[in-house]
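**Q** Predicted model and sequence follow; I will ask about them next.
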Amino acid sequence: MIDHSGLSVSDFEAAKAFYSAALAPLGSRYLFTVPPEHTEGVAVGGFGQDRPQFWIHAGAAQSPPVHFAFTAASRAQVDAFHAAALAAGGTDNGAPGLRPHYHPDYYGAFVLDPDGNNIEAVCHAPDATT
């Protein structure tokens, strides 16, 4: 349903480093910097797997903070996302685990990014070990 989205970040380079680390376990990476002549000098860049789908741009931090949930192919990816995001300076906002109040197979983890946005990785696949 959503083709791409993004958010304003208070420190572009810090956010770029954070999201590069946090999204890597999900198979995403920093793919593209928009040339500054197209953005009036504002730093703008996109993350994704084969095309940019999540964008950041320099500016004031989102107010109020927002929530983004990224798709994970497995529960192991959710776990790896959480660990990588914390190692990159994120703040724990919900350890990896089942959230049956959302759906019986909802397995997610939450971190706050450097600007306080609630960033999540979620897997909806049933656990292969049960």
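**A** Great, that's in hand. Residues are numbered from 1 along each chain as shown.

**Q** Please make it C-alpha for all contacts and neighbour counts, starting now.
**A** OK.

**Q** ranges for the strands of the protein?
**A** According to DSSP state E, the chain carries its strands in the segments 5-9, 29-33, 44-48, 52-58, 67-71, 91-98, 107-112, 118-123.

**Q** Can you check what angle separates the first one from strand 52-58?
**A** Looking back up the chat, that one is strand 5-9. On the basis of axes from the mean of the first three to the mean of the last three CA atoms, to 10 degrees, strand 5-9 is oriented at 20 degrees to strand 52-58.

**Q** then this one, side by side with the first:
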Amino acid sequence: MPFDHIGFNVRNFLRSRDFYVQALGPLDIGILHERDDWAAFGEDGHVLLWIGEPAGPSGRIHVAFAARDRAAVRAFHAAALEAGGRDNGGPGLRPGYGQDYYAAYVIDPDGHNIEAVCRRAET
């Protein structure tokens, strides 16, 4: 895993929760814990992402989730757009980041840049 976990505040918890449920589903990342104003997302019992209210002063962030393959990157991008995200770079190779760096980027409802990346060659 490229990171242990990350957390940030959101302006509208329900809208953001629904966005991440749909966008991260293709990466096999789902809600592990949830309360009225926060949720923890992860896989295999390991929390990767916390979101919650109230929105405090904070800057926008970039989060990259590891995808199992390039199809999952494409599925993430499609699901995130359908969930209300804005395109910030469609699925494709990013040779400036590495020979097999295949990624897609979306802007979430709070303006955060969310990425799914697969670093494996297409088989």
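**A** Looks like it came in fine. Owing to the predicted nature of the structure, the values given are computational and were not obtained by experimental measurement.

**Q** How close are the two chains, by TM-score?
**A** In this superposition the chains share a TM-score of 0.92, using TM-score structural alignment, normalised by the length of structure 2; 121 aligned residues with a CA RMSD of 1.5 Å.

**Q** hang on, the earlier thing: tell me which of the strands of structure 1 lies nearest to residue 81 of structure 1.
**A** strand 118-123 (6.8 Å; CA to CA).

**Q** Give the aligned range of that closest one in structure 2.
**A** Aligned by TM-score structural alignment, strand 118-123 of structure 1 falls on residues 113-118 of structure 2.

**Q** just stretch 74-90 of structure 1 next, same as before
**A** Against structure 2, stretch 74-90 of structure 1 falls on residues 69-85 (TM-score structural alignment).

**Q** Return the set of buried residues in that stretch.
**A** Neighbour-count burial for stretch 69-85 of structure 2 flags 69-70, 72-81, 83-85 (criterion: 16 or more other CA atoms under 10 Å).

**Q** go on, stretch 20-37 of structure 1?
**A** With burial defined by 16+ other CA under 10 Å, the residues of stretch 20-37 of structure 1 counted as buried are 20-26, 28-31.

**Q** which residues touch residue 118 of structure 2?
**A** Shown in contact with residue 118 of structure 2 (CA atoms under 8 Å, 6 or more residues apart in numbering): 66-70, 73, 100-103.

**Q** and the gap between it and residue 96 of structure 2?
**A** 14 Å (CA to CA, to the nearest Å).

**Q** now the strands of structure 1 as TSV including distance to residue 15 of structure 1?
**A** What follows is the strands of structure 1, written out as TSV (distance: least, CA to CA, whole Å):
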stretch	distance to residue 15 of structure 1
strand 5-9	7
strand 29-33	11
strand 44-48	10
strand 52-58	8
strand 67-71	14
strand 91-98	13
strand 107-112	12
strand 118-123	12
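
**Q** and the aligned residue in structure 2 for residue 49 of structure 1, how many residues sit next to it?
**A** Residue correspondence to structure 2 (TM-score structural alignment): residue 49 of structure 1 is matched to residue 43. Residues near residue 43 of structure 2, counting by other CA atoms under 10 Å, number 13.
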